[in-house]
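>>> Predicted model follows, preceded by the sequence.
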Amino acid sequence: MENDTQSNTRDHISVPIVDGGIGLEALENTMRAKLCPGSPSWDAKCCIFRVPQVLKRHKREAYEPDFVSIGPFHHGGTQFQHMENVKQWYLNNLLSCRTNVSLKDLIDCVFQLEKSTRGFYAEPLDHLSQNDLVEMMILDGCFVIELFRKFVVRQTSDEKHVDGNDPIFRMDCMFQYLCHDLLLLENQLPWFVLQHLYNLTLDPEPDKYSPSLTILMLTAFTSQKPLNHNCDSYLGIMNIEFEKGVFRYFGYKRGTFKIPHLSIGELTDPLFRNLIAFEQCYHHHSHEITSYAFLVNKLVASSKDMEILCEKRIIDNWLSAEDGANYFSKLCNDTVLKKFYYDELCAQVKMHYQIKWYRWLEKLNRDYFANPWSAISLIAAAILLALTVVQTVYTIHN
């Protein structure tokens, strides 16, 4: 009994209340002062995020810039110092060529947008003062705009003029490297900032055509071509015909699967990964890109499946067939799909597959009509069998 009492005493620890509860009251006040009435760093309109570590750990280089920092998340990195000097050169070059806009005009414009700009980022930008943020937005925004302007001019003009002093275009590879960095979710400026800067820096000559900012950027990004092509053999599956469709459209009708065209190249991986990361972070956006990746991952289960889609010109795979097949499965790692947009489509394909006649017909095509010689052999065997039957019937009849 005495041992039990000692054991109970050891199991309980007395916590004294300091100064009649004053210590606890002080703790309560301290904790209450730290509480935030709302989200500490989340504006309702924010749409530029840091990629969650659970996604970034699979391929960090697909989410982080290599050459240039755009926006506040990677601003000030020592590896980007050379490009900061290039931005200064580009801004000076822009102001020298435009007589209708001054540096003061740019500062006045972006200064008015400074508060709204902060709200578009999913983190507080307390490390940047008002002046620092305005300067960064002007340098980064004008660099991006002027970079794309120069590229489009070089692509569309008859004379491929290259400024020998231009640090970007005197190196053939640099523009594609920069395109990689400019696709990244963490490396963005608010669109309205770019639009204001673009409008301010338009060419004052009325006879010169100036495309919209959207067309300018799309022209630059879509001009980037992959470097090599690899696609060899072909195979049929499930007796379903594949047909190239238009962007964003998947369809299935009478055994024909219509799929939008896709080219898999060097920029495809960071583009898809960052679009999927955006959908994972932004609650106002649908999961269309994530659904697309899940669907194609189910379709392309092997290198043979990839070769079929290449043969139908649905996918231009500039990787090896095996790497192309593994590409979409890696995209979907650790992603959450709140709504799969192709549920009905998959149900139709599954219903088609469950009809045994289609599977038998596919087996016949694969085993006996995979090449002309197999087909000829089958036809010859059928003719021989028919002649044998006719001869047998004739013999019995006689």
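Thanks, I have it.

>>> hey, let's count contacts and neighbours off CA atoms from now on
Noted.

>>> So the residue in the chain sticking out farthest from the centre versus Leu213, what's the distance?
Most distant residue from the mean C-alpha position of the chain: Asn398, 76.9 Å away (C-alpha atoms, centre = their mean). As defined by C-alpha to C-alpha, to the nearest Å, Asn398 lies at a distance of 89 Å from Leu213.

>>> now Leu295
Taking C-alpha to C-alpha, one finds Leu295 at 32 Å from Leu213.

>>> what ranges do the helices span in the stretch 101-250 of the chain?
Counting by DSSP state H, counting those that start in this stretch, the segments of the stretch 101-250 of the chain that form helices are 103-119, 130-156, 174-182, 191-200, 213-222.

>>> Identify each buried residue in the fourth one, please.
The neighbour-count check on helix 191-200 (16 or more other C-alpha atoms under 10 Å) flags Val193, Leu194, Gln195, Leu197, Tyr198, Leu200 as buried.

>>> Could you report the neighbour count for Lys208?
9 (other C-alpha atoms under 10 Å).

>>> and if you look at the one 4 residues further on?
Burial measure for Ser212: 12 neighbouring residues, criterion other C-alpha under 10 Å.

>>> How about Tyr63?
Neighbour number of Tyr63 under other C-alpha under 10 Å is 24.

>>> Report the contact partners of the residue nearest to it when sequence neighbours are not counted.
Closest residue in space to Tyr63, ignoring its immediate chain neighbours: Leu184 at 5.8 Å, by C-alpha to C-alpha, 6 or more residues apart in numbering. Neighbour list for Leu184: Ala62, Tyr63, Glu64, Pro65, Pro270, Leu271, Asn274 [criterion: C-alpha atoms under 8 Å, 6 or more residues apart in numbering].

>>> mind checking how far Leu184 is from Gln81?
19 Å.

>>> can you check Asp203 too?
Taking C-alpha to C-alpha, one finds Asp203 at 30 Å from Gln81.

>>> ok, the buried residues of helix 191-200 vs Asn100, which is closest?
Comparing those against Asn100 with C-alpha to C-alpha places Leu200 closest, at 8.3 Å.

>>> Wait, that closest one touches Thr99, no?
No. At 11.1 Å, Leu200 does not count as touching Thr99 under the criterion of C-alpha atoms under 8 Å.

>>> Validate this expectation: Glu25 resides in a helix.
Yes. Under DSSP: H, G, I helix; E, B strand; the rest coil, Glu25 sits within a helix.

>>> hold the first one in mind and look at this next one:
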Amino acid sequence: MLRFHSETMEQKEYNGNHSSRNPAEEEGDHTLSPPSFSSLPKVKAFPMPSFAAAAAFPAKNTAANNRVPTFSMPPFQLIRESPELDEKAYLLRVPHQIRQVNESAYEPQLISIGPYHLCAKPHLIEMEVYKKRCLQRILERKGQQSKERCLNAMNLERARKWYSPSLSKILENPIAYKEFEEMMLHDGCFIVELLSGKVPGDDPIFKLKWVVNALFHDFLLLENQLPFFVLVGLYQVIKDPSDEKDFACQAFSVLSNFFPGPKKWNKNPPTIKDTDNIKHLLSLLHDNWSPSLQGIRRHQEYYRTKTEPAKAGEEAREEGGLAKWKFTLCAIEKPEEKKFQGDEERGVTKGANHNSFKWKFICCAREKKNVGKGLVEWQSLRCATELEEAGIQFMNTEESDVKSLFDISFTDATMKIPTLVVDDYTERLFRNLIAYELYEEGSTYVIDYVTLMDNLIDTANDVQVLRFSGIIENMLGDDEAVAQMLNRLRDHVTLCGDTFYYEEIFVDVKKHCARRWNTWKAKLRHDYFNSPWALVSFIAALLVILLTMGQFITAIIPLVK
């Protein structure tokens, strides 16, 4: 457990507040009016929850309570700052090195979900009012007895183990557990109601479209999650009889509207039948916002013909030293995975994330001479401007052919890439998906996609090339801002392994650029045939040369005779 020995200002304020005030006094006439809601009616400020001050207010001085850990800092701050990891914890914090690149990308704008950002900022307290109203509406609709049913359906004993170990220790105190219970109930009901489309029309805040959009984006932050089984359990209790969709399909159909890629395929979202491996809402989005089956088959076939899979767990020793361990991405088939409806006749086997194979982080021992051998072919690529000078044409994928944002192809010197819409929320979504992939033993296609785009884009000129080709829709207005954003997404994110989803494209592009004739041909076309008038001038000059040669030949023939 992380130990804190010095008493900070926040600690003094915490101890002072809880020693001289009671909860009723804290709910006085104070009002809160954040700038973001300045036009709305003021509401009462909520006291900062601390999971009941587990150490400050023990129920009884019993032997059982004596085993409960005490803390020299408020419990909610311990939860936010503890760096501990646990193999059973699925809801973890973003690594510090990645967070420091753009900390605001991982923090909620309007609403805190779960314990990590619980009242961490004053502007997040405002939404606690609407969470309570949401629960009240549910109880009015379903009856007061439904609260107990909701608590039972959430399976909180299992849920508390999904967070950091420091939280589990704090929740050994019954008072702290009660506050955790209330937090999960309010947060879960609010999420389920909003994703089910039951937005109250009488609340002025929900009439503001930007507020609703910001709330949905806050639902997709890695540190702003509830266990998915908690949401499913609540949905089963509070849904209306007319709701035919299960929660996974309902949530995905709503959240898919906020993808930064093609919108056409979102009209027919996939049927999600296997929800056992979905950890939270960000996991739901990641596992179903994946490359198409055709793209995965092509990638799988490429590696099957290229090399044999590396043997995991094989020990190798360097000369005169110990074995060097590396994390390696290995493509492995999962033939034992169950097939989904309609897949058997197509011969496709899907895993839990609806891919025909899974990526696994495998700790492999490799000889030093073999480490990174597979990385050489795709570790770098020329930027879009240089590739265009080498004769490569960029095109956006036709809307009718779009299956996924990640389906990129390169044939006949033409690279086809689906349109990427870059707006104020694009960086937040990509950063949280990347952070999720760093923890998850699954697909890394988001990191691979960002790696490809990072290679293609170095400057604003590269963004301009892709924008003119219809590949990037720049809603930020500044090409330089787009370039900087994409270049920074991979800061402190290192690719390590022998496989890469776009390796075939990297290899083919490098082969094209290695042929000098392709570069000469592109330069000729760029310098002398860059407009219709240049082509007309060339044809006219060619005709003049041919006519001159013909006239010369006809004039010299009689002399020869």
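Okay, I see it. Everything numeric in this text was worked out from a predicted model, so none of it was measured.

>>> Provide the TM-score value for the superposition.
Remark: TM-score between the superposed chains equals 0.76 [TM-score structural alignment, normalised by the length of structure 1]; 336 aligned residues with a C-alpha RMSD of 2.7 Å.

>>> quick revisit: quick one: closest of the helices of the stretch 101-250 of structure 1 to Asp323 of structure 1.
Nearest to Asp323 of structure 1, of those and by C-alpha to C-alpha, is helix 174-182 at 19.7 Å.

>>> Pull up the aligned stretch in structure 2 for that closest one.
Across structure 2, the stretch matching helix 174-182 of structure 1 (TM-score structural alignment) is residues 211-219.

>>> what's the answer for stretch 379-386 of structure 1, then?
Aligning stretch 379-386 of structure 1 against structure 2 (TM-score structural alignment) gives residues 539-546.

>>> That stretch against structure 1, how far on average?
Following superposition, stretch 539-546 of structure 2 is found to deviate from structure 1 by 2.5 Å on average (mean C-alpha distance after the TM-score superposition for structure 1).

>>> Now find how far off-centre that stretch is within its chain.
Centroid separation for stretch 539-546 of structure 2 versus its chain: 58 Å, with C-alpha atoms, centre = their mean, to the nearest Å.

>>> likewise stretch 91-107 of structure 2?
13 Å.

>>> returning to that earlier point: if I look at the residue farthest from the centre of structure 1, how far off is Lys253 of structure 1?
53 Å.

>>> Just give the closest residue to Ser164 of structure 2, not the sequence neighbours.
Using C-alpha to C-alpha, 6+ apart and skipping residues adjacent in sequence, the residue nearest Ser164 of structure 2 is Ala89, 6.0 Å away.

>>> any idea what the one you found aligns with in structure 1?
Checking TM-score structural alignment: Ala89 of structure 2 goes with Cys46.

>>> Now that that match has come up, it's in contact with Gly119, right?
Yes. Contact criterion C-alpha under 8 Å: Cys46 of structure 1 and Gly119 qualify, at 5.7 Å.

>>> so what corresponds to Val230 of structure 2 in structure 1?
By TM-score structural alignment, Val230 of structure 2 lines up with Val193.

>>> Revised request: answer the last question for Ile472 of structure 2.
By TM-score structural alignment, Ile472 of structure 2 lines up with Ile315.

>>> In structure 2, what sits opposite Leu331 of structure 1 in the alignment?
So Leu331 of structure 1 corresponds to Leu489, using TM-score structural alignment.

>>> List the residues that contact that match.
Leu489 of structure 2 neighbours (C-alpha under 8 Å, 6+ apart): Glu427, Phe430, Arg431, Val450.

>>> and the residue lying closest to Met485 of structure 2 once chain neighbours are set aside, what helix or strand is that in?
Nearest residue to Met485 of structure 2, sequence neighbours excluded (C-alpha to C-alpha, 6+ apart): Glu427, at 7.0 Å. Secondary structure assigned from DSSP states H and E places Glu427 of structure 2 in helix 426-439.

>>> Which stretch of structure 1 is that helix matched to in the alignment?
So helix 426-439 of structure 2 is aligned with residues 268-281, judged by TM-score structural alignment.

>>> how big's the offset between the matching stretch and structure 2?
Looks like 1.1 Å for stretch 268-281 of structure 1 (mean C-alpha distance after the TM-score superposition for structure 1).

>>> Now do the buried residues in that stretch.
269-281.

>>> Kindly report the same for stretch 408-423 of structure 2.
Ile408, Phe410, Ala413, Met415, Lys416, Ile417, Pro418, Thr419, Leu420, Val421, Val422.

>>> Provide the contact partners of the match of stretch 379-386 of structure 1 at residue level.
Contacts of stretch 539-546 of structure 2 (C-alpha under 8 Å, 6+ apart): none.

>>> so where do the strands sit in the stretch 251-398 of structure 1?
251-253, 256-260, 262-264, 315-317 (DSSP state E, counting those that start in this stretch).

>>> helix, strand or coil for Trp325 of structure 2?
Criterion first, three-state DSSP; result for Trp325 of structure 2: strand.

>>> Tell me if I'm right that it and Cys496 touch.
No. Between Trp325 of structure 2 and Cys496 there is no contact under C-alpha under 8 Å: 11.6 Å.

>>> mind checking the longest helix of structure 2?
helix 532-560 (DSSP state H).

>>> Quick one: distance of that helix to the chain centre.
63 Å.

>>> Could you report the separation of the residue nearest to Tyr63 of structure 1 from Ser329 of structure 1?
20 Å.

>>> Same check on Gln88 of structure 1?
On the measure of C-alpha to C-alpha, Gln88 of structure 1 and Ser329 of structure 1 end up 42 Å apart.

>>> Glu84 of structure 1 too?
According to C-alpha to C-alpha, Glu84 of structure 1 and Ser329 of structure 1 sit 37 Å apart.

>>> Ok, Gly76 of structure 1 next?
Distance from Gly76 of structure 1 to Ser329 of structure 1, by C-alpha to C-alpha: 35 Å.

>>> Looking at those two, which is more packed in?
Ser329 (16 against 11).

>>> dump the residue contacts of the spatially closest residue to that one that is not a sequence neighbour.
In space, and not counting its chain neighbours, Ser329 of structure 1 is closest to Asn297: 5.4 Å by C-alpha to C-alpha, 6+ apart. For Asn297 of structure 1, the contact set (C-alpha under 8 Å, 6+ apart) comprises Ala325, Phe328, Ser329.
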